[in-house]
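J.: just coords:
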């Protein structure tokens, strides 16, 4: 941000705060244009539930996990907002950035600010590194989620993937499974970038749908049987119902536009395949439920810590 602010070409306050660009996507409805643009923020502020999957390895999880989720989200939101403001004020010609031969506008912006390929590469390095080391957090989180689901007999070949390595004290088989699937998905990009993006588009859509399910049931419980809720250390009190209601409305709104095509007219390469890919994944889950799952699944394992 310091380099951007010192070297970047200045835009006016009107450009940053009042100008609304509507001629890039092919869509003409401003509501649709705004909603598609909002998806970037929806993606970057998702996955905050990852720490939940580490709960069984966290001391005082009922307090530590919610605090980690809230503070992680707040800190990242503030930093991202600051970076976005600095970027808008110093980005230079945004059309030139969009037409960058690299395919990545941020690289063109850094190059326009510094006039140096080496400096642009150095400024890109922290962004690339953040993606690299966050992938290790994702592997740790999803491997625990896979292990927990396998332990509860909800996963195919559950007895095999529910194993915990006695030497390393981690679910090593689940970790290798998640890593292998990730590598195989990455290899799709060699054959078809459209197919690769189709799989990636499932990510945020599936996450938001998974967020909506517990919020819906919590909202129903708050309205119909508030006395039966066993609260943890934190309680929203009388704000619970309006907050859950807003979360449902926002999540539903985002879910509608997540599979929305980003450009118009829609082509095979520009199509957003999130919805059909989600449908295929859901179909496999339903088939597994009727073939195997309903015979073994008895709900999640709940263990109460000794007092």
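T.: Yep, that arrived. In this text the structure is predicted, and so the values were computed from the model without any measurement.

J.: can we go C-alpha only for contacts and neighbour counts from here?
T.: Noted.

J.: where does the residue positioned nearest the centre of the chain land in three-state SS?
T.: By CA atoms, centre = their mean, the mean C-alpha position of the chain lies nearest to residue 46, the distance being 3.5 Å. Assigned with DSSP: H, G, I helix; E, B strand; the rest coil, residue 46 falls in the coil class.

J.: so it makes contact with residue 203?
T.: No - contact criterion CA atoms under 8 Å: residue 46 and residue 203 do not qualify, at 9.7 Å.

J.: so which helix or strand takes in residue 11?
T.: Per DSSP states H and E, residue 11 falls between elements, in no helix or strand.

J.: contacts only, for it.
T.: 88-92 (CA atoms under 8 Å, 6 or more residues apart in numbering).

J.: from the residues you listed, which single one is nearest residue 1?
T.: residue 90 (9.7 Å; CA to CA).

J.: check contacts around that closest one.
T.: 4-5, 8-11, 113.

J.: and it, how close does it get to residue 82?
T.: 12 Å (CA to CA, to the nearest Å).

J.: alright, now check it against this:
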């Protein structure tokens, strides 16, 4: 066998093995590459635009100093569980992302629901923000216009339906579309930072920006700092987006963890850079803190031209809108994966891939329908609506940390070989710190932002979290999911039950492969085993079982059989 043939077979088996490890043959077209996946993760996260909405919160908790240092602290706290998540995504790549039956069915079921609730509320938040911003921009044009809640809801519906149409009807172009959205976001980020830095010669002193602490939250300074770090972690609730496209990219065990880590680090860099540019440009923090649209006051204080301010606000609104299709795409894939594993009512219907569009249309439409109905809460009470979407941060980080905690209980030696390997010592430290951080901040997420508090300013995230947990338990016990939900089948679990004496066709049936796919996979696996049998004793033993003792190799020539047997026996 020539070297090019060996390389081709190696890449084919490595790519396909990642998908088969989750227990499923390829169901989705592989249209994403590493760069388009990274662009997708960056576009969905778009940390700097989320920072623009959190600026007044940081200023309330500690003034300039809090707004400067909190983004760094929250980024570091979020990167740690992201590393653990990236390792798990490398070990078990699937559209389900962070939930897996290696954590037992109940744990996998719970983590799956946490992730689904996270993304449903993320879709709602990424859609309501541009709807509100659009109404505010209209108010700038027409000062006498007073947008009502139902009008904002109708804008919300338009953006949601637009995103749904893109996900369903433009599926083949989504990698390119997300790449365009990514570059648009990064270009807007650079424009905002340079404009804020250069437009106004009057700047805040460095001592003010980095050291001026003014806590108006009513909490003690230490508590205020921790609560603000928790709010800053909202920017990183989307770091698992790339994991839910694992079945739409070749070599997901390699590319998905890369996308997670790179997107998270870039989010931290953009977050800090945008915050510093805004803080140096701000002239009056009291005006920013009292504003319903803080970014407008930051821009108007820094830029003397009203037209330039309006142009930047419209650009910011477009970047916000561009996050909606990616969030919906992610949610639909996650809901589809969960339905495929029997986790939802009418799972066969929602776990179906459309033959026409090659996407999980039913799962995507289910996600859209939920968000449309949920948005009606905004008309009745913005407090209730904001409480629900704020709980996304709790569900997100619990879904990142629970699998890592269960991994610690099971032992890190249970992980299969993987591209992104944190190692025994460093990996254990990452998992422990992730669990501790998320446990602490999950409690802090439920505290009110300021004291004394009132009915309208109270934080009801704890109520939502408890109610969601009770509904998950009821679905597990009373909804029959304890019997029907099995989760994705792991290749490692299947291999444990394989009898070395059975034929390769029997093994293929155990792996749920179609005959044609089984033939291709069997031949290529045997070829790769042959290649590595002369290099690694670990592969030699496996090859000896499959190839020498069983004497079944209908896909290799007699010369290859003889050469392989002589090589193994001589070693």
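T.: Nice, thanks for sending it over. The structure displayed is predicted, hence computed values, not measured ones.

J.: got a TM-score for the pair?
T.: TM-score for the superposed chains, counting by TM-score structural alignment, normalised by the length of the first structure: 0.92, backed by 300 aligned residues with a CA RMSD of 1.7 Å.

J.: quick check: nearest residue in space to residue 353 of the second structure, chain neighbours excluded?
T.: Nearest non-adjacent residue to residue 353 of the second structure, counting by CA to CA, 6 or more residues apart in numbering: residue 360, 4.5 Å away.

J.: all helices for the stretch 1-150 of the first structure, in order.
T.: For the stretch 1-150 of the first structure, the helices defined by DSSP state H, counting those that start in this stretch cover 2-7, 13-17, 30-44, 61-90, 94-98, 105-114, 117-151.

J.: please apply the same query to the stretch 451-571 of the second structure.
T.: 461-477, 481-484, 491-496, 504-510, 515-533, 537-543, 558-570.

J.: the stretch 51-200 of the second structure now?
T.: 105-141, 149-169, 174-198.

J.: now distance to residue 86 of the second structure and mean neighbour count too, for those helices, in a markdown table please.
T.: Formatted as a markdown table, those follow (distance: least, CA to CA, whole Å; neighbours: other CA atoms under 10 Å):
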| stretch | distance to residue 86 of the second structure | mean neighbour count |
| --- | --- | --- |
| helix 105-141 | 15 | 22 |
| helix 149-169 | 25 | 19 |
| helix 174-198 | 21 | 19 |
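
J.: what about these, which gets the closest to residue 327 of the second structure?
T.: helix 105-141 (5.6 Å).

J.: residue 302 of the first structure: what's it in contact with?
T.: Per CA under 8 Å, 6+ apart, neighbours of residue 302 of the first structure: none.

J.: corresponding residue for residue 80 of the first structure in the second structure?
T.: When the second structure is aligned by TM-score structural alignment, the residue opposite residue 80 of the first structure is residue 271.

J.: quick check: which element contains the residue nearest to its match when sequence neighbours are not counted?
T.: Closest residue to residue 271 of the second structure apart from its sequence neighbours, by CA to CA, 6+ apart: residue 48 at 4.9 Å. Here residue 48 of the second structure, judged by DSSP H and E, is contained in helix 47-91.

J.: in the first structure, what stretch matches that helix?
T.: Using TM-score structural alignment, helix 47-91 of the second structure pairs with nothing in the first structure.

J.: hmm, back to that, the residue nearest to the centre of the first structure: what's it in contact with?
T.: 204, 207-208 are the contacts of residue 46 of the first structure under CA under 8 Å, 6+ apart.

J.: ok, the aligned partner of residue 262 of the first structure in the second structure to residue 231 of the second structure distance?
T.: Matched to the second structure by TM-score structural alignment, residue 262 of the first structure sits across from residue 449. From residue 449 of the second structure over to residue 231 of the second structure the distance is 9 Å, taken as CA to CA.

J.: same deal with residue 208 of the second structure?
T.: 22 Å.

J.: who has more neighbours out of the two?
T.: residue 231 (22 against 14; other CA atoms under 10 Å).

J.: nearest spatial neighbour of that one, chain-adjacent residues omitted?
T.: Per CA to CA, 6+ apart, closest to residue 231 of the second structure is residue 445, 7.5 Å.

J.: roughly how far apart are the one you found and residue 480 of the second structure?
T.: Taking CA to CA, one finds residue 445 of the second structure at 32 Å from residue 480 of the second structure.

J.: of those two, who's got more company?
T.: residue 445 (25 against 13).

J.: residues in contact with that one?
T.: 227, 230-231, 393-394, 461.

J.: 10 Å instead, please
T.: 226-231, 233, 390-391, 393-394, 438, 459-462 (CA atoms under 10 Å, 6 or more residues apart in numbering).

J.: now swap in residue 226 of the first structure and tell me
T.: By CA under 10 Å, 6+ apart, the neighbours of residue 226 of the first structure are 218-220.
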